[in-house]
Each structure stands twice: as C-alpha cells, then as structure tokens.
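Participant: sequence and predicted structure are below.
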Amino acid sequence: MYKILIVEDERIIANAIEQHLSKWGFEVKQVTDFDRVLEEFAAFSPELVILDILLPYYNGYYWCGEIRKRSKVPILFLSSASDNMNLVMAINMGGDDFVPKPFDLDVLTAKVQALLRRTYSFGGTGILMEHKGVILNLGDGSLSYEGSTMELTKNELKILQLLFEQKGQIVCREDIMKRLWDSDSFIDDNTLTVNVTRLRKKLSQIGLSSLIKTKKGVGYLVEG
C-alpha cells in the first residue's frame, strides 16, 4: 500500500482528495501543521506528496525545495494559479507533475498512479525505494541521504533492497543468504556478518550508522 501525504490548506479539497484516494487503497495523511511540514513528512515517510503552492507560512515551492534536499519522492503540485509561469516554476523546483485547480478527482488519481508506476515499478530501470529520507536506487545501485550519494556493491544493494521491502519486520539471516547466494547451504554464516559489517561501516560515513538493526541470533531489520 503506497502512502501519500497531502499538503493542502483548503480542508474541503484535502478531505475530498483523501477520501477519493483512500477508496483506491492508498494510505493517506493530511499535514495539519503547516509550519512543520518536514517533520510530518519525515514521520509519515510517504511514497508520494501532493503539494499545493499557496500555503500558510511558506509556499509549496519552499517545501518542495526542502523535501528535495532529503528525498527524491515524487511530488505532484496543485495550484489555482495555472499559468505557465507557475507550471515552469513547479517543475524547476523539483516537482514531477502539476494539476491546476479546479480538477477532476479521477484525473488526479490517474496522475498519482502514473507517477507511482514510473517511480516504483520493478519493470523500470530507475526504481527508487524511499524510507525516512534514504533513497535506494535499484537502477544504478546507489544510495542517497541528505545530499550525499554512495555506490553500493551488488551484495550491499541486495541486502538493503530486501530490508527495505520488509521494513519494520525482522528478516532472518537464512532469507538474506538465499537472496545473496541463491542458497543458505554451504555458505559460511560469518560471510553474511562480514557483508553487513562492511555495509554498516559504509553507511556510517553519511550518518546512517543506525539504519540496520540487529536482532541477535535471528536477523536484521530496517525499522518502519
């Protein structure tokens, strides 16, 4: 189930979007404190953001820029100001699509689905997996966090992909070994430990030393 964050000051519009998207099976949350958008974004860890331009305190362009410093999550702009200047500005600030008000909820939903499909479809070459600001790019085997990007080895990428797919759940050592080597037989158990230790050391260099948690004697997890 994809999580969608709505940053929209007009409560009637926000409620209508939430109700409609919820019917399609999305988990939807509305920002309630427009001075703390980043905090709500980090706490909810959405796969897509619907962002209005006209907001209290700071406009949508500002928040788009702040989110882009931390995440490549797709951003869909909304605005009653539908002239070309606003469209160009939204895209230049890092937005992925733009829907002018008033809009049809079915059209909005179709755009949301298309954005999610382009970003997260396993059939694509540039799939991104996002969790609390950490971006795992399965297309080029890289990991990005707060402006830093690192290249991952094949095994490091497989370990993180599996943990991201099951975030919040303990992944047993046997399952990780099967993903890495297509078998948990004839593989020295210490080999996995060495791989995870090296990966943790690498992650610590960009401030992610606590991303992977150990459950002694069981396996590893990325907390949800």
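Facilitator: Perfect, thanks for sending it. Numbering: from 1, shown residues only.
Participant: use CA for all of it now, contacts and neighbours both
Facilitator: OK.
Participant: just give me the residue closest to the centre of the chain.
Facilitator: Glu130 (2.8 Å; CA atoms, centre = their mean).
Participant: can you pull the contacts of that residue?
Facilitator: Shown in contact with Glu130 (CA atoms under 8 Å, 6 or more residues apart in numbering): Ser45, Glu47, Ser71, Lys72, Val73, Leu136.
Participant: second structure for comparison follows:
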Amino acid sequence: MYRIFIVEDDDKIGAVLKRSMEKYGFEALCASQFREMIPELEAYAPHLVLLDINLPYFDGYYWCRQIRARSSMPIIFISAREGEMDQVMAIENGGDDYITKPIHLDLLMAKVKGILRRVYGEYAAATGLTIPETELNVQGLRLNLSRNELVWQKQKVELTKNEHLLAKCFMQQLGQVVSRDQLLEALWDDVQFVDNNTLTVNVTRLRKKLEELGLPKAIETVRGQGYKLILDDGREEPS
C-alpha cells in the first residue's frame, strides 16, 4: 500500500486530501510539524509527497529542497499560486508536478496514480529499470535497508550491522521460529568457529533496541529451537 505524506497547513484541505487518498486505497498522513517536518517525514517513509507552498516558518520550495537532499520520492506541489514563475520555481526546486487550488480531486488522483505507476509500478517495470528495495515493512515495523534504521510508530533507532541483519531475518519470517543456525548463517559466512554466545549477545542487543521502540516482548525465545518475532496486532504475514 502506497503512503502519501500531505504537507498542508489548512486543516480542512488537509482532511479532504487525506480522505481522498484513503478512498482510493492509499495510506495518508498530514504533517503536524511545520517548523521541522523532516523527522516526521522520515519516520513515515512515504512514497509520494503533496506539498503546499505557503506554509508556516518555511515555504514549500525550502521543504522540497530539504526532501530532495535526502530522497528522490515524487513531490507534487499544490498551491493557490497560479503564476507561471511559481510553477517554474516548483519544478526547479525539485518538484515533479504542480496543481493549482481550488483542487480538482479527479485530476489530482490521476496525477498521483500516474506518478506512482511510473516510479514504482507497472511503467517502471516496463522500462526494464529495477527499483531497489529500500524498506522492509512488516505490520508497521519498518526497516530502512540503506540506513540501518528501525521505525515503529514514529519512534526510530539506529542499528548496528549485525542488529540490522538479525532484524531483517526475523521480519522476513514474522511469527515463525527462526533457528539459531539460520541466524548464525545470516550473520557470518562460516559458522563453525563462531561462539554460540556471540549470537545470544546480538539478539539481546536487538531486543533492547525493540524495547526502545516500545516493543519489549517482540522477540520470543523458543526453547531448543531458536527465536521468533511477534508483533501486537496478530497478523503474521509481511506486507
């Protein structure tokens, strides 16, 4: 499911946009921090941003540049400004498209779906270009594969290389018992000379990181078999 991050300081317009995105099967979140929104954006890890120009503290051009310094995700400007130069500035600052207010929702949805198809979906596949996987998302627990970050409900922790590899292994087999041998192989190519306690130490460290996120009992020990990752809502299939 694609995630849309809406940067709009008019609560009514933001609510309309959010409902429209959800109506068409997308997840959507309205920005709540306009002085410093990058942490909120990075925690949500959207696939596309809808960005107003007239915002408190800093304008949309500024935030577009900040996003572009970190990501190539699509950005659609939505603004009451109708001037040609405003549209030029939006594109030159890194925007992908521009829609003027009042918003025609059918046109907006057509543009959103078209960009998502081109960047992530069927059109991207048709070009022969591969879109690298940058995130593993399991029931809202998100592992950033390029930055070694683990995110849960807007909380974020940094992982070591070994913690990252263990988290990936557990998340790919959510709810299933992962044997100690499987985990050792995920960490080291040659497991014959690895002290078994080394694995225990690494699992303990990952447990502590999950506790920091608010998941104190996520990794269960299955005596004589290994470990398994359990999240709160009961589903056991990765998204």
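Facilitator: Looks like it came in fine. Being a predicted model, the structure only gives us computed values, none of them experimental.
Participant: TM-score of the superposition?
Facilitator: Superposed pair, TM-score by TM-score structural alignment, normalised by the length of structure 1: 0.62. Supporting alignment: 172 aligned residues with a CA RMSD of 3.9 Å.
Participant: name the residues of stretch 26-39 of structure 2 that come out as buried.
Facilitator: Within stretch 26-39 of structure 2, the residues scored as buried using 16 or more other CA atoms under 10 Å are Glu27, Ala28, Leu29, Cys30, Ala31, Phe34, Ile38.
Participant: gap between the last one and Ile91 of structure 2?
Facilitator: Put plainly, it is Ile38 of structure 2. Separation of Ile38 of structure 2 from Ile91 of structure 2 (CA to CA, to the nearest Å): 20 Å.
Participant: quick one: Pro46 of structure 1 and Leu5 touch, right?
Facilitator: Yes. Assessed by CA atoms under 8 Å, Pro46 of structure 1 is found in contact with Leu5 at 5.9 Å.
Participant: which positions within the longest helix along structure 2 qualify as buried?
Facilitator: Of all the segments of type helix in structure 2, defined by DSSP state H, the longest one is helix 196-213. Using 16+ other CA under 10 Å as the burial criterion, the residues of helix 196-213 of structure 2 that qualify are Leu199, Asn202, Val203, Arg205, Leu206, Arg207, Lys209, Leu210, Leu213.
Participant: do the same with stretch 102-120 of structure 1
Facilitator: Buried, per 16+ other CA under 10 Å, within stretch 102-120 of structure 1: Leu108, Lys111, Val112, Leu115, Leu116, Arg118, Thr119, Tyr120.
Participant: check contacts around the third one.
Facilitator: What that stands for is Val112 of structure 1. Leu48, Leu76.
Participant: quick one: the helices in structure 1?
Facilitator: 11-23, 37-44, 60-68, 84-92, 105-120, 154-165, 173-181, 189-204.
Participant: let me have those helices in JSON lines, adding distance to Phe98 of structure 1 as columns.
Facilitator: Below are the helices of structure 1 laid out as JSON lines (distance: least, CA to CA, whole Å):
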{"stretch": "helix 11-23", "distance to Phe98 of structure 1": "15"}
{"stretch": "helix 37-44", "distance to Phe98 of structure 1": "20"}
{"stretch": "helix 60-68", "distance to Phe98 of structure 1": "12"}
{"stretch": "helix 84-92", "distance to Phe98 of structure 1": "7"}
{"stretch": "helix 105-120", "distance to Phe98 of structure 1": "9"}
{"stretch": "helix 154-165", "distance to Phe98 of structure 1": "29"}
{"stretch": "helix 173-181", "distance to Phe98 of structure 1": "39"}
{"stretch": "helix 189-204", "distance to Phe98 of structure 1": "35"}
